[in-house]
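A.B. asks: sequence first, then the predicted structure:
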Amino acid sequence: MTDSRPKSPQKIDNTTTVDTSMEEVANTSSTHDLSHSEIDVTSRDSQEKDPLKSSTPCSSDVSNISVPHLPLNNVTDYIDTALICHPSIKIELKNCANLLCSEEILTFYTDGSVQNIGTTHSLSGYGWIQTQPLTPRISFKGSTVFFPSSSKSESMGILTALLVAPFNCRINIYTDSANCITTFNTRMHLGIVSPHQKLKQSNFLLWDLIFLLINQKNLLVTLHKVPGHSNNLYNDEADTLAKAGAHIREPIIINHKFFAHQSLGFASWNRLHVIDRNVRKWADNVIQPLIFNSMINNKALTPIKKQILDGEIDWTFTKEWLNHNNSDALCSINLSKQQGNKIKKCNFIYPTIDIQQRNYPHLYPLGSIPCIQCSDAHDVNAHVGLCNDHSNDVVTILMEAAYDLYDIIIDNYSGTPFALRETIESSPLFNITFSGALSQTHPGYLLIHHLVPSDLTTIFYNYIKDKKLRFSIFIKFFKTLMRKVDSYIWVKRYSLIKSWERILSITKNKK
C-alpha cells in the first residue's frame, strides 16, 4: 500500500485537484482492477466555484427545518441544518465534532452494510472510526432509509465523517468501496455538474452534500482503497460498526431543503423522500412487479408459469433481445415482422394450427388437429420444442451453442477464464443427455420460444463484468443461436404446415 499522505496535486480546470496516481489508475484500470489496488483521490475546490451550482430544491415536505444562508461558519451548523434525524444523533455528531475541532489531520476508516436487501425488511447501516495518531480515537455508527444499497451506505459513512471534520482539515478516508472512489473521482473531474448529469446519478443528494462540505469547509480529502475482508484491524472495526448501525431504529436522512437556494426541482415519492437517482429507471423498477403479475395471470403463458415464478427467465436480457434491431433502419416492414414474430413466439400466440382454426373456422377442419410433424399432440404453441421430431435438432442447436458461447467469451475475456468449459458443460441449459422429446422444464424450451434462460445469463454475468460489453456479446451470440432455432424448428415446421394447407386448398387469399 502506498503512502497515505496526500501527494502534490495537479490543478484541473481551475476548480479541482486530482491526485496524479488516481488519474493514472483511472485511465488504465477497469472497475474490477480497482478492487485490488490502492487508489488515492485528492480534492480541494476553490472558493470561487461551488460544485453544487446546479443543485436543486425538492417539492416534497419532509422537514420544517429552516434553510440557512450559506456558507455556514460553524461545523455544528451543518449538522443542525443538513440532516433530518433524532436530536440525540445530532448531539452525538456534535460531540464528535467538538473533540476534533482543533485537529489539522484526520484519518477515517469507513464502511457500509446492507442486510436483507430486496425485501421489506432491508436494513442499511454505516460506521467509521477515526485513527489518526495523537488525536481522539472516536467512532460513529448510524442507519439510513430509502433506496438501500451498499454504495449508499458507504457514502453515508464518508458524509458523516466529513460532517464532524473541522474547517481547513486534511482528511484521509480508507474505504473498501471502489464505487464510492469512482463516483468521487468522476465528480472531481466534471467540476460543475449539469442538472442532466446530476439527476442521472444515484444518491446525488448525498454526493451534493459531500462536495459542498469539501468546498465550504476547505477540506483536503484523500480516498484510499483498502481491500475488503483483508484482516485490516481498523477496516474490520468499521465493518462491525456498520453492521451494528444497520439496526439503529432512528435513521439519518439528508435534508433536501438544505439546498433550497438552488434552482431546479426534484421529484419526490409520496412526499416522503427525494428520488435522488435516475427517475426513469426507478419508475421502471416500480412498474415491473405490475407487469410480472399480469404475465403470471396470462392464460397464454400457462406452459411456462412455473419457470416465471421460479425466476428461470432473465427478463432483462429477454427485453434486450426483443428490442434488438438487426438492421440499420429505425423502422421498416421487415423490422416490424421480425419483432412481431419474436413477441408472438415468446407470448405463445404464434399462429399455430389451433389459432388459425380459431380465426378461420370455415377454412380449417373441425375438431382437434394433431401436430403436423409427430401426430402425438395437438398443434399448439406449447408443443413447439416438445415434439419428438424436434429432439435431434434441439441437441444439435445446444451442442453448437455451447461451442459458440465458449469461443465468444474466450475472445472477450482478458486472461484465462477459470473453469469456463466446465461451467458451460455443467449448465442445465446445455444438458443434452435427455432421451426422447425435450422436457418442458429444460431451459432449452425457453430458448425455442425466444425467451432467455437465467442459466445462460448467469454465465455471462460470471465472466463478462462490463455491462455494455456483456449485452453486446450476448446479442451477437443470441442472434446466431436464434437464427438456428428458427431455421431448424420454426421454419421447417412452417414449411410442413404450408404444404398441408395447400392439400386442403387453404391459401393466403382465402384468409
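C.D. replies: Looks like it arrived, so ask away.

A.B. asks: going forward, measure contacts between C-alpha atoms and count neighbours the same way
C.D. replies: Fine.

A.B. asks: and stretch 272-292, how far from the chain's centre?
C.D. replies: Put simply, stretch 272-292 sits 13 Å off its chain's centre (Cα atoms, centre = their mean, to the nearest Å).

A.B. asks: now stretch 342-355
C.D. replies: 32 Å.

A.B. asks: mind listing what's buried in it?
C.D. replies: Neighbour counts over stretch 342-355 (16 or more other Cα atoms under 10 Å) mark 342-343, 345-354 as buried.

A.B. asks: filter those residues down to the ones in strands?
C.D. replies: Using DSSP state E, no member of those falls in strands.

A.B. asks: comparison target below:
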Amino acid sequence: MGYGWHISNIQNQDFSYCGSIEHFPSATKAEIMAILTALIILPGGSDVTIFTDSQAAISNFQKSAHLQYVSPRRFNKINYMSLWSAIHHIIKKLSLNVKLIKVKAHSSSADNDKADVLAKMGHFKTPPTSITLHGIPNLNISLEWNNEIMIDKDIRKTVGKIIDYRWLDNHMNHNNLSDIYKFTQRNMINWSLTSKFFHHNSRDTYTDDKHSKDISWIIKSSTGTLPTLDFLNQNFPNLIKNDTKCMLCNSAEESNDHIWKCPTLLPHIRSTFRLLADQAQTFLQKYADKLNLCITDSIKYSNTFCWSFYNDAPITDNATLLLRSYVSEDLFRTFRTHFLTQGATIKAILKFMETARCLIKRNIWKVRSATWKDKKRRLQITKKSFKNYQRDPRMKTTRAPRRHNIGYICPQT
C-alpha cells in the first residue's frame, strides 16, 4: 500500500515524497506513515499544519499524545503503537508544534488530489518504508512473528487471531469436514460470526442442562455427527444389524449428508425456511437501524431463503450451511445492509440463529426422530439397550472397527 505527501505553502518549489508500507497494511497506517515521514524532515521549532482526509489518523494522534502516562497493558492495545511513539518522539526532539486538520476526501481539492496521486505512485516504490525501534525511548521491547513481522497492533487480539487460524486449519483438515473445507475455500462461511454462535449462550446460566443440549446440537450438526443410522450401525452393529436405509424415503442410506436432502423431509425443510424468512424479516423490522421497503426484498432474494418460495427449486448450499449451524456470508450480508454498525448486526444475527436452531430441531429433526422412535419400538430397542451394549464385553468383539476419519475433533487439540 502506498502513501504520499507534499508541502503546499512554499512557492516555486515542489517538496513531495511517496513510499510504500507492508505488514498489516491499512489506509490509517498509510496516513500515519505519511505524517511520520513528513515530520522527520522539518527544521526544529517549526509550526506545522497537516491536512489529511483521515479522521482516524487525527483521532489516534490526539489519543496517543500522552503515551508516557499510559499503562503497559493499555499501551499494547494501541494499533501501530511503534509509529505513534516515533511520531511523538520526533515532535519532542524537534520541538515541533503540530496541528492536524480534517479535509473532505474526493472533494476536488487540488492539494488533496495531488497527495492521492503520490500515494498511488508510492504503491510501486521498493523497498517498503520501515522504522528501527532502537531510538524510541518508551519502546523497550517489541514482539516479532517469524523473526520478520513486528506485531504493531493489539498484541492479544493479533496473537489470538493467529491461534484461531491454526485451530481452524487443524479443524478443516479433518476428513469428515471436507465439504465445509470446500465451502470455506469458496468464502461462503463467516467464521468469525460462526465462532460467536458456537460460544453463544441464550440461557440464564452456563450450568443449565438446556444450554448443554443446545451446544450438543450445534457441535453434532456442524460436524456431521448427528446420530443417524450409519453412525449407530457403526457403533452398535448388533442392534442396528446393517439396517441403515433412510426411514423416511427408504431409498438411500441415512447419513448426516442425506438427512438434509431426503425427498420426504424436503417439504418440511422448505416450509421451515419460509418460517425462517418471516422470522428474519420480523427481526430486521424490529432491530434494524435502516427501516425501509427493501427488507422484504433482501430476504426474498437472499440465496439462503429464495429457494424455499418455489416448490421445485433444489435446496441451496447457503441453506444447508444454516441447517448445519453455520453463519453464511450470504446471511451476514442480508442483515448487514440494514444496520449502521457491525456490533448491532452481530446481535441480530445471533438472535436469529437461536430461533433457527429451535425451528430446525422442532420442525425437521423431530420428524425424523419420531420415525426412529417407532422403529426402536418395533425392534424393542430402549435407552438401556445402548447402555448395556457398551458394558457387555461380548459386544466389544463384534463391534465394527472405529473409523478415525468420522467424528468430531476439537480444533484446539
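C.D. replies: Sure, I can see it. Predicted model, so just to flag it, every value in this text is computed and none were measured.

A.B. asks: TM-score for the pair, please.
C.D. replies: TM-score for the superposed chains, counting by TM-score structural alignment, normalised by the length of the second structure: 0.84, backed by 385 aligned residues with a Cα RMSD of 2.6 Å.

A.B. asks: need the buried residues of stretch 342-355 of the first structure in a markdown table (columns: distance to His442 of the first structure).
C.D. replies: Below are these laid out as a markdown table (distance: Cα to Cα, whole Å):
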| residue | distance to His442 of the first structure |
| --- | --- |
| Lys342 | 20 |
| Ile343 | 21 |
| Lys345 | 17 |
| Cys346 | 16 |
| Asn347 | 18 |
| Phe348 | 17 |
| Ile349 | 21 |
| Tyr350 | 21 |
| Pro351 | 23 |
| Thr352 | 22 |
| Ile353 | 24 |
| Asp354 | 24 |
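
A.B. asks: count of residues packed around the nearest residue to Thr441 of the first structure once chain neighbours are set aside?
C.D. replies: The shortest distance from Thr441 of the first structure to any residue other than its chain neighbours is 7.6 Å, reached at Gln307 (Cα to Cα, 6 or more residues apart in numbering). Counted with other Cα atoms under 10 Å, residues neighbouring Gln307 of the first structure total 18.

A.B. asks: quick check: Gln307 of the first structure vs Asn285 of the first structure, distance?
C.D. replies: In this view, Gln307 of the first structure and Asn285 of the first structure are 21 Å apart by Cα to Cα, to the nearest Å.

A.B. asks: could you do Val380 of the first structure as well?
C.D. replies: Taking Cα to Cα, one finds Val380 of the first structure at 33 Å from Asn285 of the first structure.

A.B. asks: which one of those two has more residues nearby?
C.D. replies: Set side by side, Val380 of the first structure and Asn285 show more neighbours around Val380, with 18 against 11, by other Cα under 10 Å.

A.B. asks: make sure the more buried one is actually in contact with Arg358.
C.D. replies: No - here Val380 of the first structure does not reach Arg358: they are 11.6 Å apart, not a contact under Cα atoms under 8 Å.

A.B. asks: corresponding residues in the second structure for stretch 220-240 of the first structure?
C.D. replies: With TM-score structural alignment applied, stretch 220-240 of the first structure matches the range 97-117 in the second structure.

A.B. asks: how far off centre is the matching stretch?
C.D. replies: Here the centre of stretch 97-117 of the second structure is set off from its chain's centre by 34 Å, with Cα atoms, centre = their mean.

A.B. asks: how about stretch 164-179 of the first structure?
C.D. replies: From the chain centre to the centre of stretch 164-179 of the first structure is a distance of 26 Å (Cα atoms, centre = their mean).

A.B. asks: what's the first helix or strand after the helix or strand harbouring Leu168 of the second structure?
C.D. replies: Using DSSP states H and E, Leu168 of the second structure falls within helix 155-172. As assigned by DSSP H and E, the chain's next helix or strand after helix 155-172 of the second structure is helix 178-185.

A.B. asks: what residues of that next one count as buried?
C.D. replies: Buried residues in helix 178-185 of the second structure, counted by 16+ other Cα under 10 Å: 180-181, 183.
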